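Visitor: sequence first, then the predicted structure:
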Amino acid sequence: MLNQYLDIQPEVAEALANNQPVVALESTIISHGMPYPRNVETALMVEEAIREQGAIPATIAIIGGRLKVGLDEAQIRHLGQAGQQVTKVSRRDIPFVVAAEKDGATTVAATMILAEMAGIKVFATGGIGGVHRGAQQTFDISADLQELANTNVAVVCAGAKSILDLGLTREYLETQGVPVVGYQTDSLPAFYTRESEHSVDYRLETPEQIAAALKAKWQMELNGGVVVANPIPEAYAMAPEVITNAIETALREAEEQGIAGKASTPFLLARVCELTGGNSLDANIQLVLNNARLGAQIAKNYC
């Protein structure tokens, strides 16, 4: 029944059939996360970084109502040029975008769903969504967290986006039984910075150890994802006070302008980029590349 909706790129399908490593990549980062042409350049660089580690990249999106696992360069360029005109797709949106035969850029949650449909176990991204600041009043909690509770895909990220409430995000993941693994770190990284005041559940030193834990979890049918928190490389990390000031300014402006829901994250990330003179965009690109390399190494060991 799935074949009715799902197109797996031949190279990706062949790798999966032969138990070769495949790493899923999201497309919201292309359409909504970065300006053109940096978004396309970054997407292609990330795919190349995965290939250099000996794995196959599978960028995921919805094109013309078809669920696509693995995109070609023309499709990536199309998503990058169309930018925010492309619908941002989470779990709830998938059937409507498919039925309307539209294009969709997949969030962390939607990418996890399509990756699991295809049989991909490892997904590399920038940062996961989480509990937004002020969620005690707004109940604004990313669908990414609920997906991590239910979907058997490991998400390699630089922690949760620093525009979020990291403490509440951490509590939510713990309640849902989602393990947070720190790669060579005891501290939950905060996207642009290597550390936060929050700890991880387990510190693991090698991709082999992470792959072994994933295999044990899913072979025992302990369903749900795993957060693999991989700190941004030290050379590209931003000073905590610089990023904190930018985030607080952006949050205040979002509130004044009444920006909320799924419009809030693209607005905040773009505004933080402006306030840091573009430094946050450079940092964002480097941490995604770093996560892609680690994702490929974990996928190789998992296979």
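Guide: Thanks, I have the structure now.
Visitor: for the rest of this, base every contact and every neighbour count on C-alpha atoms.
Guide: OK.
Visitor: how about stretch 272-289: buried residues?
Guide: By neighbour count on 16 or more other C-alpha atoms under 10 Å, the buried set for stretch 272-289 is 272-273, 275-276, 279-281, 283-289.
Visitor: which two of those have the greatest separation?
Guide: For the buried residues of stretch 272-289, the maximum inter-member distance is 23.0 Å, found between L275 and L289 (C-alpha to C-alpha).
Visitor: put this next to the previous one:
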Amino acid sequence: MINIKYSAEVQAARSNNTAIVALESTIITHGMPYPQNVEVAAQVEQDIRESGATPATIAVLDGCLHIGLEADQLLSLGQAKNVAKLSRADFAACLATGGTGATTVAATMIAAKLSEIEVFATGGIGGVHKGAEQTFDISADLLELAATPVTVVAAGAKAILDVPKTLEVLETHGVPVIVYGQDSFPAFWSAQSDLAAPLRLDSAAQIASAHVLRQAIGLPGGQLVANPIPDADQIAAEILAPIIAQAQTEADIKGISGKSVTPFLLQRIFELTEGKSLTANIALVRNNARLASNVAKELITLRS
């Protein structure tokens, strides 16, 4: 049996049938240093509360799956060392061995489904890495979206990825890619790209309705909502493009591959933008949390 524990706040929301939004925990353990990681995580949780929903930050602590973290648990996780980064492949093993792990997009979706949470807010999903035609480096997030019925609100795929190929894989697996309020696919730190939006919806109510109708039709999997970063917080794509290219070249020269690629690239982009990439990242996560809260509330309304 899976050992699942709900925070007091999440348990109350479950009992009262009010909106809940799942949050991943790798942003805490692998995204930024302490104490900024804890401060940002707490702020995102508060954004969800102020939007009328309940936050459920998900993590595995000592072999127990936690759906929602108490304040002391969040603080402890933010200071922990050597925390596993959990995806679909290693999630069960961490539980079986009594380990501690932070959940990626894929693992958070799995945990959300287990706890009947239908909406999840994150920064950006993983996808097809550049050069994947040789390395086959494709994130498990894409196949999870095809399999697990959770609506994921993100600012698109991380801009360090091969975004056109990422969209092709999502299309192949029948994952709806819905851009919120515009006709171009957002480019994570940048609001616009030269890629067309596969689908466009303009309200949280429409997104919630699409989620419910997919289930009614009998279609498996979830949907990706690409929520553009607010204009005031973005970094223009023409500024970022040469920076991303430089970071990728450095990674190639150093022979960095596999799971090490993304953290290396994000760190180098942080350095090359003098911290602006992290500031934008925080802004987009908070923006996604607010939209996800509205979608979760609309789902409650639809089903009431």
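Guide: Structure's in. What do you need? These numbers come from a predicted model, not from an experiment.
Visitor: save the buried residues of stretch 272-289 of the first structure as CSV, and put in distance to E47 of the first structure too.
Guide: Shown next, in CSV, are those (distance: C-alpha to C-alpha, whole Å):
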residue, distance to E47 of the first structure
V272, 26
C273, 23
L275, 29
T276, 27
N279, 22
S280, 21
L281, 18
A283, 18
N284, 16
I285, 13
Q286, 13
L287, 14
V288, 11
L289, 9
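Visitor: show me where the stretch 1-150 of the first structure has its helices.
Guide: 10-17, 28-31, 38-52, 73-82, 94-99, 108-118, 135-138, 143-150 (DSSP state H, counting those that start in this stretch).
Visitor: select the longest strand from the second structure.
Guide: strand 54-61 (DSSP state E).
Visitor: against the first structure, where does that strand fall?
Guide: Taken onto the first structure by TM-score structural alignment, strand 54-61 of the second structure occupies residues 56-63 there.
Visitor: that older thread, A296 of the first structure: which of the helices of the stretch 1-150 of the first structure is closest?
Guide: Of those, nearest to A296 of the first structure by C-alpha to C-alpha is helix 38-52, at 5.6 Å.
Visitor: and the closest one, what does it pack onto?
Guide: With contacts taken as 3 or more C-alpha pairs under 8 Å, 6 or more residues apart in numbering; DSSP states H and E, helix 38-52 of the first structure sits against helix 28-31, strand 56-63, helix 73-82, helix 279-302.
Visitor: closest to G182 of the first structure out of these?
Guide: Comparing these by C-alpha to C-alpha, helix 279-302 comes nearest, at 12.1 Å.
Visitor: the closest one vs the second structure, average distance?
Guide: Once the two models are superposed, helix 279-302 of the first structure sits on average 0.3 Å from its counterpart in the second structure (mean C-alpha distance after the TM-score superposition for the first structure).
Visitor: what sits against the equivalent of I113 of the first structure over in the second structure?
Guide: Under the alignment (TM-score structural alignment), I113 of the first structure pairs with I110 in the second structure. Neighbouring residues of I110 of the second structure by C-alpha atoms under 8 Å, 6 or more residues apart in numbering: R88, T148.
Visitor: give me the mean distance between the match of strand 54-61 of the second structure and the second structure.
Guide: Mean deviation for stretch 56-63 of the first structure: 0.4 Å (mean C-alpha distance after the TM-score superposition for the first structure).
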